[in-house]
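Undergrad: Okay, sequence plus prediction incoming.
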Amino acid sequence: MRRIASLVTCAALVGVGLVGITTTADAKTTPPNAAAASIKTSPYVALGDSYSSGAGILPQVAGSPGGCLRSTVNYSEVIAKTTHPAAYTDVTCSGARTTDFFTPQKTDKGVVVAPPQLDAVSKDTRLVTMTISGNDGGVFFDTFFGCAFLVRSPETGRPDPTGSPCKDANGDKYTKIIEEKTYPALVKALSAVRAKAPRASIVILGYPQILPPAFSPACFAITGISEGDVPWLLNQGKVANDVVRRAAAATGARYVDTATPSTGHDACSGPTNRWMEPLVAPVNALPVHPNAIGEAALASETLAAIGR
């Protein structure tokens, strides 16, 4: 926690408004090898989705596309402040999918939000970081938002914490999407980054823990996830992170496990301890997204993975 605290302090120099998902047992951060100390971090390009952009955390990067919600304290900004690359480009964007590496990112109405993220990568790039794939197939949005407060008691009309309404409605739908569609999409995206930046260290982070491992009424009140849906979502997260890990291994990228270190820092762990904000009354971050402390933690894990 001391390292994370120092990175939060570093982020504060940029300008900061500070205020369950688990991997498989073997899904560890790819360890730095003997060459880690010689990893070059410039030019540095940050790709990825809302977990990479620090969505909702103020202040936002001046001049960046409004829909991308890039924070001045997202984890790549913290990494850049720590490693001091001569060239740093942040093209992270909230809502990004793996397809947005190749084509312009658009809204549901077809309005262009940002150019293809791969446009920022070149043969000279030496470090690339990202979180990506959570939005593929609508998995993240349809589950954490679609499942919240899904059932209401017929007697009181209030949200009902019992049962497993999302699991009952969807079964293994989303884990099949992750295994059958997200995995090959990740391999394609990571392979494309490698093709454009053959000398780069490519680092992909897994997703941190949103929910604690056990249901509680207090957690239900701020996340809306019913008791029986908690283990269902935990398993889905395990599958999602394992797919990221396997795609990294298949393409020579470095995988950073963020679920293990985020244990105990989920959205229900209290406002001064959590790395993730809850669905109800989030503070300076989008709901079920990392806050500034969480972004600093992701930066810390990434820096350790590249030997910095």
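TA: Cool, got the structure.
Undergrad: Every contact and neighbour count from this point should use C-alpha atoms.
TA: OK.
Undergrad: Helix or strand for Ser76, just tell me which one.
TA: helix 75-83 (DSSP states H and E).
Undergrad: Take this one as well and set it beside the first:
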Amino acid sequence: MSIQKDSREAEKRHRQPMLVRGISFLVIILLSIIVFGSAFLGNSFAASISPSQPTDLTASPGDKSVQLSWQPASDVTAYKIQTTDLATGTVSTSDLQAATNTFTVKSLAVGHWYRFQIIPLNGSTTGLPSSYIDVRTKGFSGSYSSYIALGDSYSSGEGAPPYTDATCARSNNSYAYQIGNGVPSPTMIACSRATTDNIDKTAQRSAGTQLQQLKSSSGLNNSIITISIGGGDIGFAPELTKCIVSDCTSEQSALSQKIADLKSRLIQVYEEIRETAPAADIFVVAYPLLVAAPDQAVCHNAITKSGLSTSEMTMMRTLATQLHTVVQEATLFGDAYFVDGVNTFQGHEACTKDQSAEWINEVTNSDIDGSFHPNQLGYAAYAKAVNASRNGLYTDGQIRLPNSTSTPCSTSTLTPTPTPTPTPTSTPTPTSTPTPTSSPTPTSTLTPTPTPCPTSILTPTSTPCLTSTPTPGLTPTPSSTSTPTPTPTPSSTSTPTPGLTPTLTPNPTSTCTPCSTATPTPGSSLTPTPGINAYNFSYGVDANDQTYLHPWFQPCGWSADYIILHYVIPGHAPENVYTNYSGDSNRWGFDMHRMHSGQILKYSFTYSYDHRQYDTTWYTWTQP
């Protein structure tokens, strides 16, 4: 009995360690499952989190490439770049890219439109793609498949008979037939008296609206489109008739409001054209000032001479300046390319002293509807201006952002002093088929789209008062054929050059004084003398958010005839624009939208007093 008991106790002692070891083993297995399972589940859960949407997609066009950059998204392990050929609709996606915020798409066609989107990934989980951006690569393929001319009488060729279609006043002397250099003969859809409604709502003829005719045109995937529109909306023809037969100056306020209200409608039309032909190069042709400056005008037609008073001519130029600005701003928002009408006809308006230098008709008795329209020389000048804008597009490429759903700010009523026009001494005959050069300097526009109207403007705490050197007798014709230096130059024909590092030149003889009490620089008088500092002014940039800014110029103790703003935003084409005058602040300014935080603006001004013109130095603004 004693032996059996000892044996059982020994067996019991042997089983206890084994049981402990077994339990420990099970505990280790359970802990391993918990630890490694949690990690696995954690990784699986993290990989299932949807990445955020990339924002602020921007682009820089190259000859056969496009550099993209964007704000990094969260919860992202990689990106894919989606590229859509807007001519063919072909969609391609790049290989998986590391979680960076820049990428260069290569091996693209020259002078071609593409659409890009950034697709974020977190493992195998795909997030919402970025908003798209359309980019035209630099260069020109050599020819277009088709050319469609849209718009009103300023595109149909009215004023330069004979007419191939009398109803629409279509003439082979129109600029559309003189562009050449890779541009085929146009499909002429433009028609006299067309308004914006004739583009997309109401047909003038049985063929349908101009937009319907555009949609049925062939070759839109490699096309050029031009359009002039808006003059008919404000009653161009009947209002001029009023001015000839009676005093029309009482109409100025109402006409100015019509022009201001036109902007959003123009944007809509330009965007509809872009949506119809996303792979086309689209050019908006602006109107001239129509008549020469009243103090220099000499009308040669008896009806014109007796029918237009000095005050009426002043009104016509003021309203034409406003219309030109509205068309230009709408072009920026509508993502088309701008063709300057004011500078094209500067010194060659109706009633220019030298009749042989007139590029715009006075009253024409034999073709009354052709009054105050370009003649053959005028349309040849328009063709040259279109080609200059083509050069700008080919040199810089173009960027288009998605259409905005916000309501664009309407243009305020303008009351600038009309641009003076010096008497021409000779008649430069414009080339009928200008040739784009291989390395032109552009005079084109930026490509933003509308953003919500700003509700307030932050005013800089101080701005330096500057002076510049006058040059007598120049005309406001900022040109695409010369390059400025970073210091003031006595010429209005300079165009900003990207990459310039401007320096500020403060007035050495005075401190910054509020313009309400400022006086001209000592040593000068109200009659500019070449070679001395002539006038004080203040300048600055107002901004109320990351997308809007307003460069401005304020004369100190004197009144300007006009102010031209020259500006460059890296990655966009240089631009020259007439600024808007505000009597409340005594400032001239220009609204710009769709800016990005950190974006750099380089800008300068050309200003005029007493028919003399001055250029400032270049300044730099960084968008907050």
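TA: That came through fine. Computed from a predicted structure; not experimentally measured.
Undergrad: how about Ser69 of the second structure, what's its partner in the first structure?
TA: The alignment leaves Ser69 of the second structure without a partner in the first structure, by TM-score structural alignment.
Undergrad: residues near the residue lying closest to Ser69 of the second structure once chain neighbours are set aside, how many?
TA: Sequence neighbours aside, Thr102 is the residue nearest to Ser69 of the second structure in space, at 4.3 Å (criterion: CA to CA, 6 or more residues apart in numbering). Thr102 of the second structure sits with 16 neighbouring residues when counted by other CA atoms under 10 Å.
Undergrad: ok, the equivalent of Ser76 of the first structure over in the second structure - contacts?
TA: Ser76 of the first structure maps onto Ala176 in the second structure, with residues paired by TM-score structural alignment. Neighbouring residues of Ala176 of the second structure by CA atoms under 8 Å, 6 or more residues apart in numbering: 149, 155-156, 185-186, 383.
Undergrad: So how do I select the buried members of these in PyMOL?
TA: Those of the contacts of Ala176 of the second structure that count as buried under 16 or more other CA atoms under 10 Å are selected in PyMOL with:
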select buried, resi 149+155+156+185+186+383
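Undergrad: Among the contacts of Ala176 of the second structure, which are located in helices?
TA: 155-156, 383 (DSSP state H).
Undergrad: From those, pick the one nearest Ala59 of the second structure.
TA: Ala383 (30.3 Å; CA to CA).
Undergrad: in stretch 196-216 of the first structure, what's buried?
TA: Buried-residue list, stretch 196-216 of the first structure, by 16+ other CA under 10 Å: 196-198, 200-213, 215.
Undergrad: so what corresponds to Gly54 of the first structure in the second structure?
TA: Checking TM-score structural alignment: Gly54 of the first structure goes with Gly157.
Undergrad: ok, which stretches of the stretch 51-200 of the first structure are strands?
TA: 88-90, 105-106, 112-114, 127-130 (DSSP state E, counting those that start in this stretch).
Undergrad: Would you mind finding the most buried of those strands?
TA: Ranked by mean neighbour count under mean count of other CA atoms under 10 Å, these are led by strand 127-130, which reaches a mean of 24.
Undergrad: In the second structure, point out the residues matching that one.
TA: Mapping strand 127-130 of the first structure onto the second structure (TM-score structural alignment) gives residues 224-227.
Undergrad: related to what we said a few turns ago, next step: the buried residues of stretch 196-216 of the first structure restricted to strands.
TA: 201-205 (DSSP state E).
Undergrad: from these, which single one is nearest Val288 of the first structure?
TA: Leu205 (16.7 Å).
Undergrad: need the contact list for the most centrally placed residue in the first structure.
TA: For the first structure, Tyr51 is the residue whose C-alpha lies nearest the centre (CA atoms, centre = their mean; 3.6 Å). Tyr51 of the first structure makes contact with 94, 131, 289-290, according to CA under 8 Å, 6+ apart.
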